[in-house]
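Novice: Predicted model and sequence follow; I will ask about them next.
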Amino acid sequence: MHLTDRRPEVGADELISSLVPPPRFAGVRFSTYVPNPDEPSQAQAVESCSAFAQRIPARPGKKPRFFGLFGGGGEADATMGLYLDGGFGVGKTHLLASTWHAAPAPKAYGTFVELTHLVGALGFTEAVRRLAEHKLLAIDEFELDDPGDTMLVTRLLRELTDAGVYVAATSNTLPDKLGEGRFAAEDFLREIQSLSARFAVTRVDGPDYRHRGLPDPPPPVDDAALAASAAAHEGSSLDDFDALCEHLASLHPSKYGRLVDGVPLVHLRGVHAAPDQNVALRLVAFADRLYDRAVPVLASGQPLSALFTEEMLQGGYRKKYLRAVSRLTALARDASPATT
């Protein structure tokens, strides 16, 4: 089976109904998060997230009104926003999903790219109407990559918090630093600052748990071994890396999860460094969806850790690329037993 033969489509109603934690995080809870004893911020983050979930009212009440997102008339209530900031591999998504599980229904959970796609698919007014019916909106991988996203999300979160929706988010970047190094963020400083005022920040520090005390990832296999593995594992996929990159360009990133649904093992032939940043960012989104669904990855060519050039790793998307490398390395390690 080839991923390049799949063209998933997701209807508007399904976009809303699918706003739940992905399979990897469907069963997580605060009790299953194991704080690193050397990193006190992790235990504190569990307490902060739990307290935030408990503040969300189980019964509908009078919805508060806040003003002044663009200046004038007061400030937003930061207690309605929780922002988990920290490096990759410290369990922020685990904590976000646990917060979602602990909160009363109705509630919604999605990645930042899924949220912006939802607005594009439904239209702003309809997206606000649908999302305002929820008590909590949890947003994973919160990033502002361009000015359009900045204006859109600022307005969206203003509307939702004004409607009484609590918002929790994760990111590798503090809210007042969003967009830094990616576009002329100083031109949108007012909007970014007003957005950051909606959140109380909880810091989560620590090393990458995905690789703590584990052996190095396995090296790439040769093409013959790759084909043999694909043939031996029913339902698995086998794609040329360049062809897959072209296919990803033809799909909205919000569809990448559906692209790999039900695939037990992904095989990539001829992996090499991304030729440019557009391809690299699509690969980041693809890696995130693979990780969400715990789909192992076996590759030939260069190591998966070589997907992003040194120049890319020194730019404004450094944290995104490092997160993708961390997740792909874990998935490559998961694929190793399947080949033996």
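Specialist: The structure has been received and is ready for your questions.
Novice: From now on I want contacts and neighbour counts done on CA atoms only, so please keep to that.
Specialist: OK.
Novice: helix or strand for residue 108, which one?
Specialist: Using DSSP states H and E, residue 108 sits in strand 107-111.
Novice: following that strand, which helix or strand comes up?
Specialist: helix 112-122.
Novice: Run the chain-centre distance for the strand holding residue 108.
Specialist: Distance, stretch centre to chain centre, for strand 107-111: 11 Å (CA atoms, centre = their mean, to the nearest Å).
Novice: helices or strands up against that strand?
Specialist: Helices and strands touching strand 107-111, as assessed by 3 or more CA pairs under 8 Å, 6 or more residues apart in numbering; DSSP states H and E, comprise helix 92-102, strand 136-140.
Novice: Residues in contact with that strand: which ones?
Specialist: For strand 107-111, the surrounding residues in contact (CA atoms under 8 Å, 6 or more residues apart in numbering) are 16, 19-21, 97, 100, 131, 134-142.
Novice: Residue 106 versus residue 131, what's the distance?
Specialist: In this structure, residue 131 and residue 106 are 10 Å apart, going by CA to CA, to the nearest Å.
Novice: take the one below as the second:
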Amino acid sequence: MTSGVPQSLCERRPHVPADRLVQEMQPPPRFDAVRFDTYVPDPGQPSQAAAVAALGSFAAGLGGAHPSGSGRRRWFAKKPAAPAGPRGVYLDGGYGVGKTHLLASLWHATPADPSLKAFGTFVELTNLVGALGFQETVRTLSGHRLLCIDEFELDDPGDTVLVSSLLKKLAEAGVALAATSNTLPGKLGEGRFAAADFLREIQGLSAHFLPLRIDGEDYRHRGLPEAPAPYSDEVVTKTAYATDGASLDSFPGLLEHLARIHPSGYGALTEGLSMVCLTGVGPVPDQSTALRLVVLADRLYDREVPVLASGLPFDRLFSEEMLNGGYRKKYFRAISRLTALARDARELPGQ
């Protein structure tokens, strides 16, 4: 890349083949180095330390031969006997309590070759089914030791049934399961967690899952200020030109571009960037656009790409109607993550 000339996300049109979707089902770069001993439990929330201990025991129990009797189960092989104890764990807690950190730590701690462990978000898993087809996805994942699903989406009935059916097939093949989820509409902020909803929605699988409740506040905001004030267009543009590997786009233009790319390609869209610079950040116009922005925010956060922006602060992206609606958990997560990335940008040299 040429020094001093920012890239443009709007000029990128990534295509991600299906086999790459499978290969990339590993914890994202932000979570490459996380382990159980790098999770710092809040002393005021004993459920956090208890969850770490329970997950460590669960990982240790996944050693030994695959329940099918081989590294990868043959399609017509005899169904293995159900192992003793739960074959799944569900991390039950609000956003920002470290569920993804713990889920990735479980992936790393499970004694199996990385090719026999899969980690992805609910959206990435549904994208995989869309790319491979249901039966081929079952065949591809059946020989795995562990499947971790982050942010299991309980607010989309169709996809919930699809993934529930997939998990049932994988559980029958002896694959251990681990998941986190969002809350159903109307539950956020009411002091209720999602375990009962999750166990009801994964039809016929609830007996396989051990719920682990993780209480606490959003660690990204413990003792920290609200979303930092945006910069001017001039500062954002000047920084983009002065930073190797930065991108520069107008926020409205980026939102339009996201509509032309499948969300499965948003990770590839951000590859190789050292910083994302956005001018003219303003209110997101509609829910479809907002949900695409949520996925982009997740991919940027996973890859630890700082975001420098002008316009409105990120805690004013979504309307009151959106923040009070069925997808509000997603929007609060996006605000939390974009705010963290905005703080990262402020800590860079020259800011």
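Specialist: Looks like it arrived, so ask away. None of the values given here were measured: they were computed from a predicted structure.
Novice: Would you convert the helices and strands packed on strand 107-111 of the first structure into CSV that also reports distance to residue 296 of the first structure and mean neighbour count?
Specialist: Written out in CSV, the entries for these read as follows (distance: least, CA to CA, whole Å; neighbours: other CA atoms under 10 Å):
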stretch, distance to residue 296 of the first structure, mean neighbour count
helix 92-102, 19, 24
strand 136-140, 21, 26
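Novice: From the neighbour counts alone, determine which of residue 131 and residue 106 of the first structure ranks first.
Specialist: The residue with more neighbours, out of residue 131 of the first structure and residue 106, is residue 131; 22 against 13, by other CA atoms under 10 Å.
Novice: Tell me who's in contact with that one.
Specialist: Contacts of residue 131 of the first structure (CA under 8 Å, 6+ apart): 108, 137, 160.
Novice: same thing with residue 81 of the second structure?
Specialist: Counted by CA under 8 Å, 6+ apart, residue 81 of the second structure has contacts residue 67.
Novice: That one looks like it's in a helix, true?
Specialist: No: going by DSSP: H, G, I helix; E, B strand; the rest coil, the assignment for residue 81 of the second structure is coil, not a helix.
Novice: Show me which of the contacts of residue 131 of the first structure is closest to residue 331 of the first structure.
Specialist: residue 108 (26.8 Å; CA to CA).
Novice: That closest one corresponds to which position in the second structure?
Specialist: Counting by TM-score structural alignment, residue 108 of the first structure corresponds to residue 118 in the second structure.
Novice: returning to that earlier point: could you check the angle the strand holding residue 108 of the first structure makes with helix 112-122?
Specialist: Computed by axes from the mean of the first three to the mean of the last three CA atoms, to 10 degrees, the angle separating strand 107-111 of the first structure from helix 112-122 equals 110 degrees.
Novice: with the second structure superposed, average distance for strand 107-111 of the first structure?
Specialist: Mean deviation of strand 107-111 of the first structure relative to the second structure after superposition (mean CA distance after the TM-score superposition for the first structure): 0.7 Å.
Novice: List the contacts of residue 318 of the second structure.
Specialist: Here residue 318 of the second structure is in contact with 283, 284, 290, 331 (CA under 8 Å, 6+ apart).
Novice: Apply 7 Å and report the result again.
Specialist: 283, 284 (CA atoms under 7 Å, 6 or more residues apart in numbering).
Novice: now it: how far from residue 57 of the second structure?
Specialist: Distance from residue 318 of the second structure to residue 57 of the second structure, by CA to CA: 41 Å.
Novice: Then residue 91 of the second structure?
Specialist: Residue 91 of the second structure is 15 Å from residue 57 of the second structure, by CA to CA.
Novice: The two: who's more crowded?
Specialist: residue 91 (26 against 13).
Novice: what helix or strand is the counterpart of the more buried one in the first structure on?
Specialist: In the first structure, the residue paired with residue 91 of the second structure is residue 84, using TM-score structural alignment. Using DSSP H and E, residue 84 of the first structure maps to strand 81-86.
Novice: Packing partners of that strand?
Specialist: strand 166-171, strand 200-204 (3 or more CA pairs under 7 Å, 6 or more residues apart in numbering; DSSP states H and E).
Novice: Nothing else from me, thank you.
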